[in-house]
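Enquirer: from the sequence below, what's the structure:
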Amino acid sequence: MSIETAIEAAKEAGRLIRQRVETTKRVETKYTAHDLVTEVDRQAEEIIRQVLHRAHPDHAILGEEGVAPGPEASREALEAHRDYEHLWIVDPIDGTTNFVHGFPYFCVSIALARRGKVELGVIYDPMRDECFTAERGKGARLNGEPIRVSEENDLGMSLVATGFPADYKGARKINTAGLIRLSSRCRNIRTAGSAALHMAYVAAGRLTAFWELELNAWDLAAGSLLVEEAGGRVTDTRGTPYHIGVRHVLATNGRIHEAMLEELRAAEATGFEKQEG
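Expert: Below you'll find the predicted structure:
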């Protein structure tokens, strides 16, 4: 089955990543000086591609390391692939900056979309050997055990996460405005550096919500299904339901979703203000 193939691919890549975390790496920059890639990212993606192609030779694969840097290239690559009957969406290391520095918060993210709709997702944390999985209509699991989103009903009782987008002149500044506003309105905020793993933590009830601007399909696809199958809600930062083209994302336990949307609007931090204004 496809979910077993995705788990196999994620864990094989994870073994390489775990072996290399404390070794010297060749580090290159991509879109900005904050957007890094190593030879391990590329090797891990090749492992994943080999496993997926062996099991599903007729399926298409959209992997981060096969796409040119920058938001526009990411959008164009997705548009060229999004209507495939079967499309694997792969991030070999989500949290490369953490990986480079030996900060143990990064993961492998693999999703399968059918004609643009995510049907399964796997997020594997190789340092903790935690494998988060979801299949549409079958719930979400962590190492085989069912998981659910948290039960906080009030933003003031919520632990929220975000990130710092690579575009430090645009999206990062806007995202930080949301962080500043929400920091006094929720219990606390975490910025650990992996969007996919943050979303897995929302699904597992470890975080109440996560938002960030200018993310890519490979950052979000697997995590979006995990959150939804764990009973949560995923939209863009205006409240439009998630689809694989979403770049400004909000994932929550569902109970504080409207409050989060309201705060992001009030902070002018949805990422859509420029287009709308």
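
Enquirer: please count neighbours and contacts with C-alpha atoms only from this point.
Expert: OK.

Enquirer: spatially nearest residue to E229 (excluding sequence neighbours)?
Expert: Spatial nearest neighbour of E229, excluding adjacent residues (C-alpha to C-alpha, 6 or more residues apart in numbering): G139 at 4.6 Å.

Enquirer: to compare with the earlier structure, here is another sequence to fold:
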Amino acid sequence: MATRSALLNVMTKAADKAARGLKRDFGEVENLQVSRKGPADFVSAADLKAEKVLKEELQKARPGYGFLMEESEAVAASDDSGRRWIVDPLDGTSNFLHSLPHFAISIALEERGEIIAGLVYDPIKEDLFHAEKGQGAFLNDRRIRVSSRTRMTDCLIATGAPFAGKGDRPQFLGEIDAVMANTAGIRRWGAAALDLAYVAAGRFDGFWERGLSPWDYAAGLILLREAGGYVSEMNGKALTLGSPSILATNNAIHSDLMKLLRKPLSN
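Expert: All right, here's what the predicted structure looks like:
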């Protein structure tokens, strides 16, 4: 069993405390589905409460670190560490809203532009994915690695789809068609942080999506790298926290999946 560092203990404690509130609120969502009240308002409140708990716990443990969070303004570090927390208190909000038990808390620590630690916690399944730079990636303290599949026809690929008029739907449909024809299947589960964690754990062989925000993938980024995976923009360029797209795979299929995703653009 892996021994967690003091830093990961801070992150885990914060995630666990926020998760207790999310699980209580999740139990109430189903009741709201049959009422005329706005369940989206309830979920927004749950999201904000979780973010407040995470910020309080992380700030208490590391008072000088900055913050980049989904629901509030960015806060610069007040010390000379050059570190900031990148937090998504509820990744998979639509799933939560519809009583689907697939969502997560995502916490990453950035140091001068580099992600040095990350945690993705699924409170319903009690799956805790975590990684630190140079220390490997773990699921509930068990070492994880990306899959070793090399043939695209054996691979299961995850993605995120445009919705409600957002994104380029014709382009995405072309990509889906190309990938579907050459793989064992595609999954769209609606929580990018978990999709990336699942690639790190070998559950998925690859993942692609456009239009994500840093808090959607920051923690997943280090999980992938520490699990032996490869991550870039969809065009192969190095991924940054401002990148417009992400392509994450095991080390074997990255170029093959990238070529498939380029096919619709060349037609």
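
Enquirer: and the TM-score between these chains?
Expert: TM-score for the superposed chains, counting by TM-score structural alignment, normalised by the length of the second structure: 0.88, backed by 252 aligned residues with a C-alpha RMSD of 2.2 Å.

Enquirer: and the residue nearest to E229 of the first structure, what pairs with it in the second structure?
Expert: Using TM-score structural alignment, the equivalent of G139 of the first structure in the second structure is G136.

Enquirer: what is the neighbour count of H56 of the first structure?
Expert: When neighbours are counted by other C-alpha atoms under 10 Å, H56 of the first structure registers 13.

Enquirer: counterpart of it in the second structure?
Expert: Match for H56 of the first structure (TM-score structural alignment): R62.

Enquirer: wait, isn't V122 of the first structure in contact with S109?
Expert: Yes: using C-alpha atoms under 8 Å, V122 of the first structure is in contact with S109, at 5.9 Å.

Enquirer: show me which of the two is the more surrounded one.
Expert: The neighbour count for V122 of the first structure versus S109, taken as other C-alpha under 10 Å, is higher for V122 (35 against 29).

Enquirer: which residue in the second structure lines up with that one?
Expert: With TM-score structural alignment as the criterion, V122 of the first structure matches L119.

Enquirer: and its match, which of the three is it?
Expert: Classification of L119 of the second structure using DSSP: H, G, I helix; E, B strand; the rest coil returns strand.

Enquirer: quick check: it touching S106?
Expert: Yes: L119 of the second structure is within contact range of S106, at 5.8 Å (criterion: C-alpha under 8 Å).

Enquirer: which neighbours do those two have in common?
Expert: Here L119 of the second structure and S106 share the contacting residues A219, scored by C-alpha atoms under 8 Å, 6 or more residues apart in numbering.

Enquirer: counterpart of C186 of the first structure over in the second structure?
Expert: Match for C186 of the first structure (TM-score structural alignment): T183.

Enquirer: what about that match, how many neighbours?
Expert: When neighbours are counted by other C-alpha under 10 Å, T183 of the second structure comes out with 16.

Enquirer: ok, for the aligned partner of G160 of the second structure in the first structure, nearest residue in space, not its chain neighbours?
Expert: For G160 of the second structure, the aligned residue in the first structure is G163 (criterion: TM-score structural alignment). Spatially, and ignoring its direct neighbours in sequence, G163 of the first structure is nearest to T191 (5.2 Å; C-alpha to C-alpha, 6+ apart).

Enquirer: and the one you found, what does it touch?
Expert: Here T191 of the first structure is in contact with 161-164 (C-alpha under 8 Å, 6+ apart).

Enquirer: got those as CSV, with distance to R247 of the first structure, secondary structure and neighbour count columns?
Expert: CSV is the format used below for these (distance: C-alpha to C-alpha, whole Å; DSSP: H, G, I helix; E, B strand; the rest coil; neighbours: other C-alpha atoms under 10 Å):
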residue, distance to R247 of the first structure, secondary structure, neighbour count
A161, 16, strand, 24
T162, 14, coil, 25
G163, 13, coil, 22
F164, 14, coil, 22
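
Enquirer: now do the same for H254 of the second structure: its match in the first structure.
Expert: Match for H254 of the second structure (TM-score structural alignment): H257.

Enquirer: can you give me the strands for the stretch 151-267 of the second structure?
Expert: 156-159, 185-187, 206-210, 230-232, 245-249 (DSSP state E, counting those that start in this stretch).

Enquirer: now, of these, which is deepest in the fold?
Expert: Greatest average neighbour count among the strands of the stretch 151-267 of the second structure goes to strand 245-249 (a mean of 25), per mean count of other C-alpha atoms under 10 Å.

Enquirer: got the contact list for it?
Expert: Taking C-alpha under 8 Å, 6+ apart as the rule, strand 245-249 of the second structure contacts 146, 196, 199, 205-212, 224, 229-234, 239, 254, 258.

Enquirer: and the helix ranked longest in the second structure, how far out from the chain's middle?
Expert: Ranked by number of residues, the top helix in the second structure under DSSP state H is helix 6-33. Here helix 6-33 of the second structure is found 16 Å from its chain centre; the criterion is C-alpha atoms, centre = their mean, to the nearest Å.

Enquirer: could you measure from H257 of the first structure over to F103 of the first structure?
Expert: Separation of H257 of the first structure from F103 of the first structure (C-alpha to C-alpha, to the nearest Å) stands at 30 Å.

Enquirer: meant to ask about T240 of the first structure, not that
Expert: Going from T240 of the first structure to F103 of the first structure by C-alpha to C-alpha gives 34 Å.

Enquirer: higher neighbour count, the two?
Expert: The residue with more neighbours, out of T240 of the first structure and F103, is F103; 15 against 12, by other C-alpha under 10 Å.
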